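J.: Sequence first, then the predicted structure, then my questions.
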Amino acid sequence: MPELPEVESLAGFLREHAVGHVVARVDVLAISALKTYDPPITSLGGLTVTGVGRYGKFIDVDVDGLHLVMHLARAGWLRWREEMPVKPARPGGKNPLALRVHLDNGSGFDLTEAGTKKGLAVYVVRDPEEVPGVATLGPDPLAGAFTKETLAGIVGGRRTQIKGLLRDQKVIAGIGNAYSDEVLHVARMSPFKISSSLTEEEIEGLYEAIVGTLRDAVERARGVAAQDLKGEKKSGLRVHGRAGQPCPVCGDTVREVSFADSSLQYCPTCQTGGKPLADRRMSRLLK
């Protein structure tokens, strides 16, 4: 799933390549991806792209005051084209096309989504706050207003595992499965640690890990072409997706805990005092 750093890079790419161009037309191939009907998506035609922003994992394309807001979900992606195909787009294929945006200079972008679980969502609204997922977002961890005190207020009193808290978009915006693993590895913290149990020192370390990890990832992704972002993300990860490989810090073997529809990776030496976590749903640290 694209997370804050990749979405920020995609937004920056569109900012550089799409702003100033007129939307020639929009083709919708997966009607299930379109979550709004007023204004109609056809109303974007003839309007100019004036800006591109990001809200958590949402991309916001400002088109003369109307907002094309996109969430790529688990298996969605944005593919930029310098020259759009002449032939009309057709549904189907390995990465089925959900939406195609044509610009006045012949360029544009596709939204595709692989797999059978469809979660990609597209909205056309007058204000991004009209999108339910945007309206309920927690603070952005790269915003100036996100401070150590902000994080302390978030974790205090929450008897929930820190891994789940970091992934909750209503609590902190933009962090998903991959970067929560990375943040916790940098912070040397068990993914199952209870949020309310964090000491002041641990909160400070977690704050620095959140901001530092995300800023580093954003910087690495800066200027990377959209089609290369997935590979860049994977190459920069320390523990996520690297079960069975040596930890880059201590050399211990990175381990995994699997759940019904996801998994997490961690280093026992760096994060759990050398003790492995039981690999089963609702796992607890082995005694």
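T.: Yes, it's here.

J.: Going by C-alpha atoms from here, please, whenever you check contacts or count neighbours.
T.: Will do.

J.: Pull the contacting residues for the closest residue to residue 119 other than its chain neighbours.
T.: Spatial nearest neighbour of residue 119, excluding adjacent residues (C-alpha to C-alpha, 6 or more residues apart in numbering): residue 73 at 5.3 Å. Residues in contact with residue 73 (C-alpha atoms under 8 Å, 6 or more residues apart in numbering) are 1-2, 119-121.

J.: just residue 224 next, same as before
T.: Contacts of residue 224 by C-alpha under 8 Å, 6+ apart are residue 9.

J.: also this one, for the comparison:
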Amino acid sequence: MPELPEVEALRGFLVEHAVGRRVERVYPVAVHALKTYEPAVTAFEGRTFDGVERYGKFLGLRAGELYLVMHLARAGWVRWSEKLAAGPPRPGKGPLALRVRLTEPADTGFDVTEAGTQKRLAVHVVRDPREVPGVARLGPDPFDESFTLAVFSALLEGERRQIKGVLRDQGVIAGIGNAYSDEILHAARMSPFKLAARLGGEEVAGLYEALGTTLREAVERSRGLPLKELKAEKKSGLRVHGRKGEPCPVCGDTIREVSFSDSALQYCPTCQTGGKPLADRRMSRLLK
């Protein structure tokens, strides 16, 4: 799933390639991906993109008073093309959900796609991004100057959930998902199951530092890369997430996994749990 660093890289790419370009045609191929119907997505035709914004894991392209806001979900992506096919795309079982054809030069533009069978891609056309429910409920963005250690500490006060779940909650902090929460906790040398409210002052400060450093480094690794390379770059840059059975790059211990119904987390026992493996079941606790 694209998280803050990948969506930020997408934003930067589209600022460079789409801003200042006029929209010739918009083809809504997968109607189920459209979550709004008025204004229609075709209302962008003839308009010029004048900005691209990111709201957590949401991406918004602005053309005047209209915003094309997308949430790429687990398997969505944006694919840029210098030579789109001449004719309109045909609806079918393929991954294509939306095509935007731009002018000057002709036949350039981008496709919004979604692989797999779980169709969760969401496309909204709104006059205010806060009309999108997922955007309206977002917590502070880690890259906002107002996201200070004091603000972060206040978010964790009284929070009785495990820190892994808190970091992933978009209503608490915007943009962090399953992969980067694993990476942040590994960098902070913290168990994913530690209760947020029980963190001491030094632990909160260390976690805050790890959060900022991990996300900034991920964005820098992605800066300037073609869109087709961003997914591979994300995977290659991860230290623990998705690396079950591999050696930890810090201490050499074997990276372990806890599986849930629709996701999994990875961690290093030596770096994060005092050498004790976590039971691989829902509501797990440290094995005695």
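T.: Sure thing, it's come through. Just so it is clear, the model here is predicted, and its values are computed rather than measured.

J.: TM-score them against each other, please.
T.: For these two chains in superposition, a TM-score of 0.98 is obtained (TM-score structural alignment, normalised by the length of structure 1); 286 aligned residues with a C-alpha RMSD of 0.8 Å.

J.: follow-up on the earlier one: SS state for the residue nearest to residue 119 of structure 1?
T.: With DSSP: H, G, I helix; E, B strand; the rest coil as the basis, residue 73 of structure 1 sits in coil.

J.: Counterpart of it over in structure 2?
T.: Using TM-score structural alignment, the equivalent of residue 73 of structure 1 in structure 2 is residue 73.

J.: Please enumerate the strands of structure 1.
T.: Here structure 1 has its strands, by DSSP state E, at 23-28, 49-55, 58-63, 66-71, 76-81, 97-103, 108-113, 121-125, 255-258, 263-266.

J.: Can you mark which positions in the fourth one are buried?
T.: Buried residues in strand 66-71 of structure 1, counted by 16 or more other C-alpha atoms under 10 Å: 66-71.

J.: Would you mind listing the outside residues contacting the helix ranked longest in structure 1?
T.: Across structure 1, the longest stretch assigned as helix under DSSP state H is helix 200-221. By C-alpha under 8 Å, 6+ apart, the residues outside helix 200-221 of structure 1 that reach it are 4-6, 8-9, 141-142, 147-148, 151-152, 179, 182-184, 186-187, 229, 232-233, 236.

J.: hmm, which of the residues you listed are the buried ones?
T.: For those, a burial check counting by 16+ other C-alpha under 10 Å picks out 4-6, 8-9, 141-142, 147-148, 151-152, 179, 182-184, 186-187, 229, 232-233.

J.: how about the strands of structure 1, which one is nearest residue 167 of structure 1?
T.: Closest approach to residue 167 of structure 1 among the strands of structure 1 (C-alpha to C-alpha): strand 263-266, 11.8 Å.

J.: With structure 2 overlaid, report how far that closest one is off on average.
T.: In the superposition with structure 2, the average deviation recorded for strand 263-266 of structure 1 is 0.2 Å (mean C-alpha distance after the TM-score superposition for structure 1).

J.: Return the list of helices and strands in contact with that strand.
T.: helix 177-187, strand 255-258 (3 or more C-alpha pairs under 8 Å, 6 or more residues apart in numbering; DSSP states H and E).

J.: any chance of the ones you listed in JSON lines, plus distance to residue 81 of structure 1?
T.: Listed next are these as JSON lines, based on distance: least, C-alpha to C-alpha, whole Å:
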{"stretch": "helix 177-187", "distance to residue 81 of structure 1": "28"}
{"stretch": "strand 255-258", "distance to residue 81 of structure 1": "37"}
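
J.: Residue 283 of structure 1 is nearest to which of the ones you listed?
T.: Of all those, strand 255-258 sits nearest to residue 283 of structure 1, with 8.1 Å by C-alpha to C-alpha.

J.: The closest one: which residues count as buried?
T.: Result for strand 255-258 of structure 1 [16+ other C-alpha under 10 Å]: buried residues 255-257.

J.: Check these against residue 36 of structure 1 and report the nearest one.
T.: Distances from residue 36 of structure 1 to those, taken by C-alpha to C-alpha, are shortest for residue 257, at 37.7 Å.

J.: how many neighbours does the nearest residue to that closest one once chain neighbours are set aside have?
T.: Excluding the flanking residues, the one nearest residue 257 of structure 1 by C-alpha to C-alpha, 6+ apart is residue 279, at 4.5 Å. Here the number of neighbours of residue 279 of structure 1 (other C-alpha atoms under 10 Å) works out to 16.

J.: cool, and the one 3 residues further on?
T.: The local packing count at residue 282 of structure 1 equals 10, with neighbours defined by other C-alpha under 10 Å.

J.: Same check on residue 153 of structure 1?
T.: Residue 153 of structure 1, neighbours per other C-alpha under 10 Å, totals 12.

J.: What does it correspond to in structure 2?
T.: With TM-score structural alignment as the criterion, residue 153 of structure 1 lines up with residue 154 in structure 2.

J.: From residue 56 of structure 2, how far off is its match?
T.: Counting by C-alpha to C-alpha, to the nearest Å, the gap between residue 154 of structure 2 and residue 56 of structure 2 amounts to 20 Å.

J.: Check residue 105 of structure 2 too.
T.: In terms of C-alpha to C-alpha, residue 105 of structure 2 sits 31 Å off from residue 56 of structure 2.

J.: higher neighbour count, the two?
T.: Comparing residue 105 of structure 2 with residue 56 by other C-alpha under 10 Å, the one with more neighbours is residue 56, at 25 against 10.

J.: What residues does the more buried one make contact with?
T.: 3-4, 135, 138, 141, 170, 174-176.

J.: same thing but 10 Å
T.: Neighbouring residues of residue 56 of structure 2 by C-alpha atoms under 10 Å, 6 or more residues apart in numbering: 3-5, 7-8, 71, 134-135, 138-143, 170, 173-176.

J.: Just give the nearest non-adjacent residue to residue 52 of structure 2, would you?
T.: Closest to residue 52 of structure 2 by C-alpha to C-alpha, 6+ apart is residue 61, at 4.5 Å.

J.: Am I right that the one you found is in contact with residue 11?
T.: Yes - under the criterion of C-alpha atoms under 10 Å, residue 61 of structure 2 is in contact with residue 11, at a separation of 8.7 Å.

J.: Now do the shared contacts for those two.
T.: Counting by C-alpha under 10 Å, 6+ apart, the shared contacts of residue 61 of structure 2 and residue 11 are 18, 51-54.

J.: Neighbour count for those residues - can I get that in a markdown table?
T.: Output for those, formatted as a markdown table (neighbours: other C-alpha atoms under 10 Å):
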| residue | neighbour count |
| --- | --- |
| 18 | 23 |
| 51 | 18 |
| 52 | 23 |
| 53 | 20 |
| 54 | 21 |
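
J.: re the thing from before, now intersect the buried ones among the contacts of helix 200-221 of structure 1 with the helices, please.
T.: Per DSSP H, these map to helices at 4-6, 8-9, 148, 151-152, 179, 182-184, 186-187, 229, 232-233.
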